[in-house]
Each structure stands twice: as structure tokens, then as C-alpha cells.
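Participant: Sharing a model prediction with you, sequence too.
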Amino acid sequence: MSDERARRIAEFIEPLRVEPGAKVRLRRDFDPRDKAGLKKRDGAALLRTGVELLAEYQERLAAQDTHGVLLCLQALDAGGKDGTIRHVMSGVNPQGVRVSSFKVPSAEELDHDYLWRYAQRLPERGGIAIFNRSHYEEVLVVRVHPELLLRQKLPDHARGRGVWKRRYREINDWERYLTDNGFKVVKIFLNLSKEEQRTRFLKRLDLPEKNWKFSAADVRERRHWDEYQRAFSHMLSATSTAWAPWYVVPADRKWFARICTAAILAHTLIGIDPRYPEVGDAARKDLLTARRELEQEAPEGLPADPYAARHPSAAGKKRR
């Protein structure tokens, strides 16, 4: 990765980053229809470049086996989370990625603290975990519907005044703990306009093959639009930190949201800069012994090392 390319990616995503300590008002600060002057016809090539970068860095991340990455995707219904995951992660090795969707908590999950079920799905070293909705549901949907706190079996003092401020602090501390232990936390809010959500809901009703994606509950939640906007604004203000910043991605144009998400994730992996492990002297001797044995097995008339014969420059670098 050239320094210039890394710089361009960093500059591209910088306007999306929520400055730690900033007081966010979504309607004022972020435009869901923004596309940074890009045209859709350029989007496919840019996304393809991002996907290729992710594939390269994911392989290095897995080989190094030191760091892990947690990608948290938050959005309102029809915000494009599923499509973003499908397109952005299309080139990576599925063995190194785990996607978790968090619905209504189960009885077992309600018998634990509110972060317990999310901790069960964290990435391992060398892996990438994606939360399709995340622990931030605990300060979003639970804040908009405070009656849900009653289901969490909390003691009285944990439901009282200051509960949201306390949860912001607990989440920030948890993410600081993860980053201190080598796990990068990437947080993306797909910012959808109310009119675009209405359009996408109607499309799901108009097309029979998309009917299954629609639920009457989606319209009921839409009635709380203003409350959710306030909850998102409070969340972004309180939990965008130096170690785990939020990025607000314009989501009205799906192609642009996917480019932004790929760039943010690539920027994170570039910052980690994972490297392939160095082979020690003893292991290198074993490799040379294995090479000689394999080359001696070459059938008559075929090159001893077919790969080296086809790629002499690459093979020469590896030998050195």
C-alpha cells in the first residue's frame, strides 16, 4: 500500500468521522444524500478497488494472528446493512469473517448483563466480526422504548436517573478494553433519510419477491422517527472516541454507502498494517529440504518447480 493511496483513503473518509467530544445533531451535521461529488458510474470501479484491498489485508490479518477487527453497523430499518455487508465483504475469505445479527434478546440473554450476548460474538485474533445491529441497540431501541428496561431484570438503581449516561460510559470503557487488547472497533452509522426509507418500504411492498423483507413492525417503528434521530444524535455525541470513533455514512445512495464502508474498513486495516510472519533460520532450513525433495519428484520433461518457471521474478524474491 503506497503512502499516497493510504492518504487519499484517509482524506475521503475524514468528513464522515464524528470528532470525539462533538455535539452531534444529525439533521444539521450530516446529509443522507451526500455523495462527495462522485457519480454512480464510477462507483463500481471504486468499490471493486476497496474489495480487493480488503481481501489483501484480511489475508495478512489472519496470517499475523495478533489483531482482530469488530465492525459495528447501525441503521434504521431499510438502511442497507445487509446489502452493504454482502457487497463490501464479497472478496474476503468467509472463513475469516463472522456476521452476527442481534434480534430480541432470548430468555438466556436476559439472565445476563446487557453486553454479555455481544461479548459472545467478538472476533478472534486474525478475524473480522460484523455486528448487524450491535450493542448500541441498548442505547437506541431501549431508549426509545424504555419499557424494555423492565425485561432486563435490572435492580431499581440501574433503571433510574442517569441510566443512559452510565451506559455510554460502560460501552466506551468496554471498547477501550477491546482496543487495548488488540481488537479494533469500527463503528458505522448508515444515515438514511425519512423519504428514502418510505421509498424502500414501498418497494418491498410492490415487489412480491421482497415482501418477506417487510414487517408491519417496521411502520410502527417509523412512527418514532424523531425519537430515533435524537437517540442517534445522543449516541454519536457520547460514544465517538479517539480509540473507537463513529463514522456517519450517507445511505440514501446504496452504491455510495458501500464505497464509504469499504474505505473505512480498509483505512482501519491499513492502520493495523498486519504483516506476514517471518520464517526463522531453522524453519527456513526445513523449507529448503522440503523444496529439494519436491523438486526431485518432478516427472521427466517437466520443470522441477512449475510455479518458479512461470513466475521467475516472484519466485526469486521468495527465495531471497
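Facilitator: Arrived safely, thanks for sending.
Participant: CA atoms for contacts and neighbours, from now on please.
Facilitator: Will do.
Participant: Now do the SS call for the residue most central in space within the chain.
Facilitator: The centroid of the chain falls nearest to Leu71 when counting by CA atoms, centre = their mean (2.6 Å). Of the three states, Leu71 takes strand according to DSSP: H, G, I helix; E, B strand; the rest coil.
Participant: and it, what is it in contact with?
Facilitator: Applying CA atoms under 8 Å, 6 or more residues apart in numbering to Leu71 gives the contacts Ile128, Ala129, Ile130, Phe131, Val185, Val186, Lys187, Ile188, Leu265.
Participant: same deal with Glu196?
Facilitator: Contacts of Glu196 by CA under 8 Å, 6+ apart are Asp252.
Participant: Return the distance of the helix or strand encompassing it from the chain's centre.
Facilitator: Glu196 is part of helix 194-206, with elements assigned from DSSP states H and E. Averaging C-alpha positions (CA atoms, centre = their mean, to the nearest Å) puts helix 194-206 25 Å from its chain's average.
Participant: Likewise for stretch 121-132?
Facilitator: The answer for stretch 121-132 is 9 Å, by CA atoms, centre = their mean.
Participant: Between the two ends of it, what distance do you get?
Facilitator: The first and last residues of stretch 121-132 sit 11 Å apart, counting by CA to CA, to the nearest Å.
Participant: swap in stretch 171-188?
Facilitator: Note: stretch 171-188 ends 15 Å apart using CA to CA.
Participant: Contacts for it next, please.
Facilitator: 66-74, 123, 125, 239, 241, 243-249, 261, 264-265, 268.
Participant: list the buried ones in it?
Facilitator: By neighbour count on 16 or more other CA atoms under 10 Å, the buried set for stretch 171-188 is Ile171, Asn172, Glu175, Arg176, Leu178, Thr179, Phe183, Lys184, Val185, Val186, Lys187, Ile188.
Participant: Look at the fifth one and give its secondary structure.
Facilitator: In terms of secondary structure, Leu178 is helix; the call rests on three-state DSSP.
Participant: Structure two is appended below for comparative analysis:
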Amino acid sequence: MINAADSSFKISVPFSIAGAITHESLGATKEEKKQALKQISKQLGKLQDKMYANNRYSVLICLQGMDTSGKDSLIREVFKYFNARGVNVYTFKQPTSRELKHDYLWRHYIALPEKGKFAVFNRSHYENVLVTRVHPEYLLNENLPGIDTVEDVPADLWQQRFEQLNNFEKHLAENGTIILKFFLHISKEEQRQRLLRRLNKKSHNWKFSPADLDERGFWEDYQKYYEEALNSTSKPHAPWYAIPADDKKAARYLVAKTIYDELLKYDIREPEVDDEVMENINIYKRKLSTEEPG
């Protein structure tokens, strides 16, 4: 079957993370999913070339998900056929000392895509209402006025940040950035299996960190805060999509197809050829065709 990406995965409130599926096979074999992804990724690459020439829109792709949800491999496969000049990938880890000297959105501002280009945020500005909320002690590193201990964190801080994130994205959208956000939704059992594979397969041992197990202990907290963040920040100008990610190949296809379908809604065309060029195109062809090689 396949050809299954439509608005069915778009988050509209109220969204229940417990009620959202984590597995979607697309009714297809592994090979069929592989070929379907290859086809749609090539189409995306061609569309990006057109967008680069059009130079009117930029595209921001945000990927969020629990550890092992497949963000890295998805980026590798979905954007495989892009011209390297047209896409930049950023992975946001623990803020550096330089980044902490600015507000929490600064490092995301400076990574935004130019017109005609894509930026992919592997983890994103939403870490500031997810990881930081599970571990409020991280807020102390931001040296915020009036917050010297975890007990000083005001109850409405997170709602303030949701509003700030919405305003940030609204500003971008109003100035030509197309924003698409994907929550790669895996089950706790699938995460357990993937962590075990990292331990059992020698070539994947390097991917494992004891911190993965520590964070797994906060699974329910993360689910709760993800649900609140998704409900608070899925907007028409910057929608969230809950992508079932237990099947990696299906998840990659769904993300690629969603991006492609959404971009087709915009007027992205190559610039019109100059009238003088069109009037004299045959002359230019003849001149080049008859030119002596040398």
C-alpha cells in the first residue's frame, strides 16, 4: 500500500500522546518502503533546487523524539538527494559557555536557514521546555534574574516559554520561513529493544551511553511534558506531526512525504527567464554549437 502521508498525523489539540500510535507499517514490505522513500526523497531534492532558484522561502525542519527514536538515520536518508549547498543540519546538545551568555533562543536564531535553503534541527528549541523541564536544575546555568535555586522557578515559566516559542515561530513564518515540526513517537518497548541492540552489536556499542538508561527512568515525565508542549505549540503556521516511529523505514517515508506535500502548497517556481535571453536563445545555442573546441 504506501502513499499514506496526509494530514492524519498533524497534531490538532487536544492531543493525547498515549492515544497516538507508535507503529505504522504502511501495508508495505521493507523493500517497498525503501523504494518509496528513494522516490519521494529524489522529488524533494528537485523541489529544493527549485526553491533555491526561487529564493523566496526557507524551510525549517524540527525533529524531536525520545533517545533512539531514529532522528540521525532519518536525516541521512530523507535528505540524501539534496544538493549539499541547500541544506544544513544542526544538532543542539548541552549549551556551551558562550551560548549560555545569551538567551536560550540565541543559538537557534543564528542557525536559521537562508532564503532558498533548508535547516534541519536535530533536537531543537523545544529542548528548553522538555529536557530543562524534566531537569529544572539546568535552568540555573542560564543565570536568569531571580532564579538562584530550583525552588525559585516560577510556576508560570513554562507557559511563558511556550508563548515565546510561538512568537518566535510566528515571526519566522511571517517572513518566509516554512516551519514543519516532527515528533518521532516510539514506544517504551521499542526503545528498550534499540538500546539492547546497541549493546549486543559490537559495531553499535559506541552509540550507547549510560545516560540513556538514566533518561529512560524519566520516561513518564517526558511523555507528560511532550504532550503539553505539542498541545501548546502546534499552530497553523508551525504545525507538529506525531510520526509513528517504531518502524524506522515507514517513519522516514512519512516525514519525507509530509514535507513534500506541504511544500507543494507554496508557490515555489524557478524564476522567469529574461526576455532578452528567450528572444535570442537560438542565437546563443548556435554560437556555442559552432564554437571551435580548444
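Facilitator: Everything's here; your move. This one's a predicted model, so the numbers in the text were calculated from it and none came from an experiment.
Participant: which of the contacts of Leu71 of structure 1 still touch in structure 2?
Facilitator: Compared against structure 2 with both residues aligned by TM-score structural alignment, their matches' CA atoms under 8 Å, those retain Ile128, Ala129, Ile130, Phe131, Val185, Val186, Lys187, Ile188.
Participant: Tell me the one of the buried residues of stretch 171-188 of structure 1 nearest Arg291 of structure 1?
Facilitator: Phe183 (36.9 Å; CA to CA).
Participant: Ignoring the adjacent residues along the chain, who's closest to the aligned partner of that closest one in structure 2?
Facilitator: Phe183 of structure 1 maps onto Thr177 of structure 2 when the alignment is built from TM-score structural alignment. Spatial nearest neighbour of Thr177 of structure 2, chain neighbours left out: Ser58 (4.7 Å); criterion: CA to CA, 6 or more residues apart in numbering.
Participant: distance of the equivalent of the one you found over in structure 1 from Arg125 of structure 1?
Facilitator: Using TM-score structural alignment, the equivalent of Ser58 of structure 2 in structure 1 is Gly68. To Arg125 of structure 1, Gly68 of structure 1 is 5 Å away according to CA to CA.
Participant: distance of Leu154 of structure 1 from Gln95 of structure 1?
Facilitator: From Leu154 of structure 1 to Gln95 of structure 1 the distance is 37 Å (CA to CA).
Participant: Pretty sure Val22 of structure 1 sits in a strand.
Facilitator: Rather than Val, residue 22 of structure 1 is Ala. No: counting by three-state DSSP, Ala22 of structure 1 is not part of a strand but coil.
Participant: Tell me who's in contact with it.
Facilitator: Ser237.
Participant: circling back: unless I'm mixing things up, the match of Ser58 of structure 2 is touching Gly127, no?
Facilitator: Yes: with contacts counted by CA atoms under 8 Å, Gly68 of structure 1 reaches Gly127, the gap being 5.1 Å.
Participant: picking up where we left off before, what's the most distant pair in the kept ones among the contacts of Leu71 of structure 1?
Facilitator: Largest separation among the kept ones among the contacts of Leu71 of structure 1 by CA to CA: Ile128 and Ile188, giving 14.8 Å.
Participant: what span of structure 2 lines up against stretch 142-150 of structure 1?
Facilitator: Taking TM-score structural alignment, stretch 142-150 of structure 1 hits residues 132-140 over in structure 2.
Participant: how about that stretch: buried residues?
Facilitator: Buried, per 16+ other CA under 10 Å, within stretch 132-140 of structure 2: Arg133, Val134, Pro136, Tyr138, Leu139, Leu140.
Participant: Find the helix or strand that the counterpart of Gln160 of structure 2 in structure 1 is a member of.
Facilitator: With TM-score structural alignment as the criterion, Gln160 of structure 2 lines up with Arg166 in structure 1. Per DSSP H and E: Arg166 of structure 1 is located in helix 163-180.
Participant: if we look at the lengthiest helix in structure 1, which residues are touching it?
Facilitator: Counting residues, the longest helix found in structure 1 (DSSP state H) is helix 40-64. For helix 40-64 of structure 1, contacts defined as CA under 8 Å, 6+ apart pick out 67-68, 88-93, 96, 125-127, 255-256, 258-259, 262-263, 265-266, 269-270, 273-277.
Participant: Make a PyMOL selection of the buried ones in those.
Facilitator: Selection of buried members from the contacts of helix 40-64 of structure 1 for PyMOL, criterion 16+ other CA under 10 Å:
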select buried, resi 67+68+88+89+91+92+96+125+126+127+255+256+258+259+262+263+265+266+269+270+274
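Participant: before we move on, back to that, enumerate every residue touching the residue nearest to Thr177 of structure 2.
Facilitator: Pro113, Glu114, Lys115, Gly116, Lys117, Phe118, Gly176, Thr177, Ile178.
Participant: Pick the one among the residues you listed closest to Ala20 of structure 2.
Facilitator: Ile178 (25.1 Å).
Participant: corresponding residue for Arg121 of structure 1 in structure 2?
Facilitator: Superposed on structure 2 with TM-score structural alignment, Arg121 of structure 1 falls opposite Ala111.
Participant: Contact partners for Leu140 of structure 1?
Facilitator: Here Leu140 of structure 1 is in contact with Tyr228, Ala231, Phe232, Met235 (CA under 8 Å, 6+ apart).
Participant: switch to 7 Å and redo it
Facilitator: Counting by CA atoms under 7 Å, 6 or more residues apart in numbering, Leu140 of structure 1 makes contact with Tyr228, Ala231, Phe232.
Participant: does the equivalent of the second one over in structure 2 count as helix, strand or coil?
Facilitator: It stands for Ala231 of structure 1. Structural correspondence for Ala231 of structure 1 with respect to structure 2 (TM-score structural alignment): Tyr225. Here Tyr225 of structure 2 is recorded as helix under three-state DSSP.
Participant: Among the contacts of helix 40-64 of structure 1, which are located in strands?
Facilitator: Gly68 (DSSP state E).
Participant: ends of stretch 103-120 of structure 2, how far apart?
Facilitator: 21 Å.
Participant: Distance from the chain centre to that stretch, please.
Facilitator: So, by CA atoms, centre = their mean, the centroid of stretch 103-120 of structure 2 is 12 Å from its chain's centroid.
Participant: Many thanks, have a good one.
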